[in-house]
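**Q** A predicted structure for the sequence below; I have some questions about it.
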Amino acid sequence: MDKRAFLTELFETAVAAADPRGALADVLPARPTGRTVVVALGKGAAQLAAAFEDLWQAPVEGVVVTRYGYAAPCRYLRVLEAAHPVPDAAGLAATEAVFEAVQGLTADDLVVALVCGGGSALLPAPPEGLTLEDEQALNRALLASGAPIGVMNAIRKHVSRIKGGRLAEACGPAKVVTLVVSDVPGDDPAQVASGPTVPDAVRREDALAMIRARGISLPDAVMAHLERDAAAAPDPSAGCFTGNEVRVVASARLSLEAAAARSEALGVPAVILSDAIEGEATVVGGVHAAIAREVARHNRPFTAPVVILSGGETTVTLGDTPGRGGRNTAFLLGLAHEIEGCPITVLAADTDGIDGTEDNAGAFADGDSIARLRAEGHDPADFLRAQDPYSAFDAIGDIYTPGPTGTNVNDFRAILVMP
């Protein structure tokens, strides 16, 4: 068996299960008597929008906002690109274009919101009294804090004019149908892209409690804003949300199930640990390594050969001078130290094709990774201390770079354990 080719096929199967056209084909809303306005938001938004145009088979209007390099051609919709994971001025202009697209609607009109991961950063909209620089500083602080995505989004949606359902407010009295490609553990649509069209029950006071409990240091101007009642996001019971529809059309769960089925078809049993694993990436990597090692040595809790699959979104708490890498390479570096000498091969990659801020989706690791690093003259522990996992796997030629995939259902981890 070519182990890496096998794992790559499972990754590609998982991505294909979240294909935009297939995800949307059976969930199109009823045609309105008035206008159809589409707002597509996130790293896979352009592909979603192009698929929607093909399936709708009628002219639409609206705006697509996606990450630089992730654009896809659309016939009717205006496609804009902006920065991720830290917002920029292009994102600020794109947010204003989204608001302009939904102005002047009536009850006869329909807004279709195509929402996927990445929208939180791509749509900066600082509230009155704050600036783009304040929102950039907020994002940097949250990314460095190691807080899970649910906590980050709970905070961000109270420091915005578009998140937490505020975009849906602006669409009234038109009906809003939100179709979500979920990249968050648990598939709560209010968490994807910080829920621009989906309100959340997490109150401003709850967000402040999260900040205090985790000791997150935020800019003074942002904290001053959060202390004001005006910062509160809309209540889910507000009348502006009545009649709106929300549906999750693709998720990590569905993609993992597709990968497991493909593995079985290729003759290797598969198990899914969870589609919602969170925690510090290197620590989660160590836990996965312990499970795989137990299988390799004692055939428990599973019998080799087996593929162990998991998804979710780990986090990385950054030090003062971090090196290169994202959460998937950090996961693998934590894992590689614990599987040395074992018949285990692993692929961990982000389904959107980009791991953090680098150009790779993730990397491969196996029972020889640490030995190969030493053979190249490196001390593997140095990469852990420097928070530099990209450089570790780049040094041994194990970086995985499929390029942007056009979808985003969070991280994909496949661990092949041989007898």
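**A** Yep, it's here.
**Q** Only C-alpha atoms from now on, for both contacts and neighbour counts.
**A** Noted.
**Q** Could you measure from the nearest residue to residue 14 once chain neighbours are set aside over to residue 161?
**A** Leaving aside its chain neighbours, residue 14 sits nearest to residue 255 (4.3 Å; criterion: CA to CA, 6 or more residues apart in numbering). Distance, residue 255 to residue 161, using CA to CA, to the nearest Å: 33 Å.
**Q** Ok, residue 254 next?
**A** To residue 161, residue 254 is 32 Å away according to CA to CA.
**Q** if we can go back for a sec, and residue 255 and residue 161? which has more neighbours close in?
**A** Set residue 255 next to residue 161 and count neighbours by other CA atoms under 10 Å: residue 255 wins out with 27 against 21.
**Q** what element comes up after the helix or strand containing the more buried one heading to the C-terminus?
**A** If you go by DSSP states H and E, residue 255 is part of helix 252-265. Using DSSP H and E, the next helix or strand after helix 252-265 towards the C-terminus is strand 270-277.
**Q** list the buried ones in stretch 343-361?
**A** Buried residues in stretch 343-361, counted by 16 or more other CA atoms under 10 Å: 343-356, 359-361.
**Q** how long is that stretch from one end to the other?
**A** End-to-end span of stretch 343-361 (CA to CA): 24 Å.
**Q** again, but for stretch 390-406
**A** Terminal-residue distance, stretch 390-406 (CA to CA): 23 Å.
**Q** still on that earlier bit, filter the buried residues of stretch 343-361 down to just the ones in helices.
**A** Assigned to helices by DSSP state H, none of the buried residues of stretch 343-361 qualify.
**Q** any idea which helix is longest in this protein?
**A** helix 281-298.
**Q** Pretty sure the residue nearest to residue 14 sits against residue 15.
**A** Yes - judged on CA atoms under 8 Å, residue 255 makes contact with residue 15 at a distance of 6.7 Å.
**Q** Put this next to the first one:
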Amino acid sequence: MSGDADSRAFTTLRALFDAAVAAARPDAALRTHLPPPPKGRTVVIGAGKAAAEMAAAFEALWPGPLEGVVVTRHGHGAPTGRIRVLEAAHPVPDADGVAASRALFDQLAGLGPDDLIIALMSGGGSALLTLPPEGVTLADLQALHRALLGSGADIAAMNTVRKHCSLALGGRLAAAAPDTPMLTLVVSDVPGDDPGLIASGPTVPDHSTRAQARAVLADHGIDPGPALAAWLDSPAADSPDPQGPVFANKRARVIASAHTSLTRAAELARSLGCAPLVLGDAIEGESREVARVHAGLVRSIRRYGVPVAAPCVILSGGETTVTLRGGAGGRGGRNAEFALALAVALGEDAKGVHALAADTDGIDGSEDNAGALVGPDTLARAAGIGLSAADHLARNDSYGFFAGLGNLLVTGPTRTNVNDFRAILIDPL
């Protein structure tokens, strides 16, 4: 395929990604979810990669006075006037996250039944809201987060642990203002859009248990250390009673999700004369295994024209996982690993196939890229400069592989987050 054809294909894929991100922008999503103003104060709190953008959008839409504080990832801030924006580390927490968590609790102090709390929550809040329990250090929680991220545990399992290891998660922010009505507005980054999983549910009821948290750690061979082990053995690690009166005046709404984004991308693909095959927004599993399944679909389309004929695009979302196998030195997030595994799985069947895999927040894991791009000649180009795709995949070094090819997708922070976006464009041969 010519360079011009490759360029057109990558431009189309980027347009689909941009459409998906635009569909999840808080300024559009918030407009239809505003409650009536209260008699008393309106206080905004929030956490997540989209929290600053949500706060800015809420300020612009809210008809009365308000105040508040939100925390987002370093570099994901947005200009606001009345709501303070704090920044902290993600995916491994830092001291800024501890200070920000305390600031959110301080903001809730003294509120009563005539006031209203608006909680703006999005993916990433689990790391940003870090408040170590008594006897537990920040270093303990940092080690726990690193272990979870490399364990291959899915988001539900990871957040079950996180809810019981931070005093800011699992409904505890709601419990800090038991008499005050609260509306949580959520940009969902988890399959199934359960508000209790997004940012580990700091403002909604938690139906998981500390026993389940201990089971996740055991199942994945994670030693939490003596301090966290002792904490998880204590009733103090229990979340607030999900049936308790504290949640009687608390509501939650999902205002943006991966489903909305995939729908928008599918509409754009159709308008470009490309048939969309939407696999869904809840795909989970190891990135490399999910890539093999997608490669199988490509082959079916190529050989039999089913379940859809080319020209077409396979679209999918959700949250895959990566189990670290390569030891030290490997770099790259789950989307770049998907892209690399897809190139390997397609092998000689990659003719006429281009793909994009990226995180809609603009950051794939802890690197500076959103994801990566794959073309028909990815493996050949790599071999030509001495890069082995199989070796890089074995070392979980997808970042190094695509950096060498110049095929990292770098967008910068998008200030929203509905998780993974994958698009595989298949042209007629």
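**A** Structure's in. What do you need? Please read these numbers as outputs of a predicted model, since none were measured by experiment.
**Q** TM value for the aligned chains?
**A** Here the TM-score for the pair of chains, by TM-score structural alignment, normalised by the length of structure 1, is 0.98; 419 aligned residues with a CA RMSD of 1.1 Å.
**Q** Tell me which residue of structure 1 matches up with residue 268 of structure 2.
**A** Mapped onto structure 1 by TM-score structural alignment, residue 268 of structure 2 lines up with residue 262.
**Q** Tell me the secondary structure at the closest residue in space to its match that isn't next to it in sequence.
**A** Leaving aside its chain neighbours, residue 262 of structure 1 sits nearest to residue 10 (6.7 Å; criterion: CA to CA, 6+ apart). Assigned by DSSP: H, G, I helix; E, B strand; the rest coil, the conformation of residue 10 of structure 1 is helix.
**Q** The counterpart of residue 10 of structure 1 in structure 2 - how many residues pack around it?
**A** Under the alignment (TM-score structural alignment), residue 10 of structure 1 pairs with residue 16 in structure 2. For residue 16 of structure 2, the count of nearby residues is 26 (other CA under 10 Å).
**Q** For residue 16 of structure 2, list the residues it contacts.
**A** 265, 266, 268, 269, 423 (CA atoms under 8 Å, 6 or more residues apart in numbering).
**Q** Could you do residue 15 of structure 1 as well?
**A** 255, 351, 405, 407, 408.
**Q** and of these, the nearest to residue 306 of structure 1?
**A** residue 255 (17.9 Å; CA to CA).
**Q** what's that closest one in contact with, if anything?
**A** 13, 14, 15, 16, 17, 18, 409.
**Q** May I ask which of those has the most neighbours?
**A** Ranking these using other CA under 10 Å puts residue 409 first, with 32 neighbours.
**Q** Spatially, what comes nearest to the alignment partner in structure 2 of that one if we skip its sequence neighbours?
**A** Using TM-score structural alignment, the partner of residue 409 of structure 1 in structure 2 is residue 418. Distance criterion CA to CA, 6+ apart; nearest residue to residue 418 of structure 2, sequence neighbours excluded, is residue 189 at 4.1 Å.
**Q** Give me the three-state assignment for the one you found.
**A** Assigned with three-state DSSP, residue 189 of structure 2 falls in the coil class.
**Q** Would you mind giving the residues in structure 1 matched to stretch 188-197 of structure 2?
**A** Under the criterion TM-score structural alignment, stretch 188-197 of structure 2 matches residues 182-191.
**Q** again, but for stretch 51-67 of structure 2
**A** With TM-score structural alignment as the criterion, stretch 51-67 of structure 2 aligns to 45-61.
**Q** chain center to that stretch: distance?
**A** Mean C-alpha position of stretch 45-61 of structure 1 versus that of the full chain (CA atoms, centre = their mean, to the nearest Å) differs by 22 Å.
**Q** List the contacts of it.
**A** With CA under 8 Å, 6+ apart, stretch 45-61 of structure 1 has contacts from 20-21, 24-25, 28, 35-38, 40, 64-66, 70-77, 79, 101, 114-116, 406-407.
**Q** Quick one: buried ones out of those?
**A** Listed as buried from the contacts of stretch 45-61 of structure 1 are 20-21, 24, 35-38, 40, 64-66, 70-72, 74, 76-77, 79, 101, 114-116, 406-407; burial here means 16+ other CA under 10 Å.
**Q** Okay, and which of those residues map to helices?
**A** Mapping those onto helices (DSSP H) picks out 20, 21, 24, 101.
**Q** any idea which strand is longest in structure 2?
**A** When structure 2 is parsed with DSSP state E, its longest strand is strand 312-321.
**Q** what packs against that strand?
**A** If contacts are counted by 3 or more CA pairs under 8 Å, 6 or more residues apart in numbering; DSSP states H and E, strand 312-321 of structure 2 sits against helix 258-271, strand 275-278, strand 283-286, helix 287-304, helix 334-346, strand 420-426.
**Q** could I get those as TSV with distance to residue 92 of structure 2?
**A** Converted to TSV, these look like this (distance: least, CA to CA, whole Å):
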stretch	distance to residue 92 of structure 2
helix 258-271	24
strand 275-278	33
strand 283-286	21
helix 287-304	21
helix 334-346	16
strand 420-426	19
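**Q** ok, the match of residue 409 of structure 1 - contacts?
**A** Shown in contact with residue 418 of structure 2 (CA under 8 Å, 6+ apart): 24, 123, 187-190, 256-258, 261, 359-361.
**Q** Out of these, the closest to residue 400 of structure 2 would be?
**A** Comparing the contacts of residue 418 of structure 2 against residue 400 of structure 2 with CA to CA places residue 359 closest, at 17.6 Å.
**Q** Tabulate the contacts of residue 16 of structure 2 (CSV), appending neighbour count.
**A** Converted to CSV, those look like this (neighbours: other CA atoms under 10 Å):
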residue, neighbour count
265, 28
266, 24
268, 19
269, 23
423, 27
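**Q** Now for these: which two are most distant?
**A** Using CA to CA, the contacts of residue 16 of structure 2 span at most 12.3 Å, a distance reached by 268 and 423.
**Q** circling back: state the span of structure 1 onto which the longest strand of structure 2 is aligned.
**A** Strand 312-321 of structure 2 corresponds to residues 306-315 of structure 1 when matched by TM-score structural alignment.
**Q** sorry, back to before: between the contacts of residue 15 of structure 1, which is closest to residue 194 of structure 1?
**A** Nearest to residue 194 of structure 1 among those, with distances taken as CA to CA, is residue 408, at 14.9 Å.
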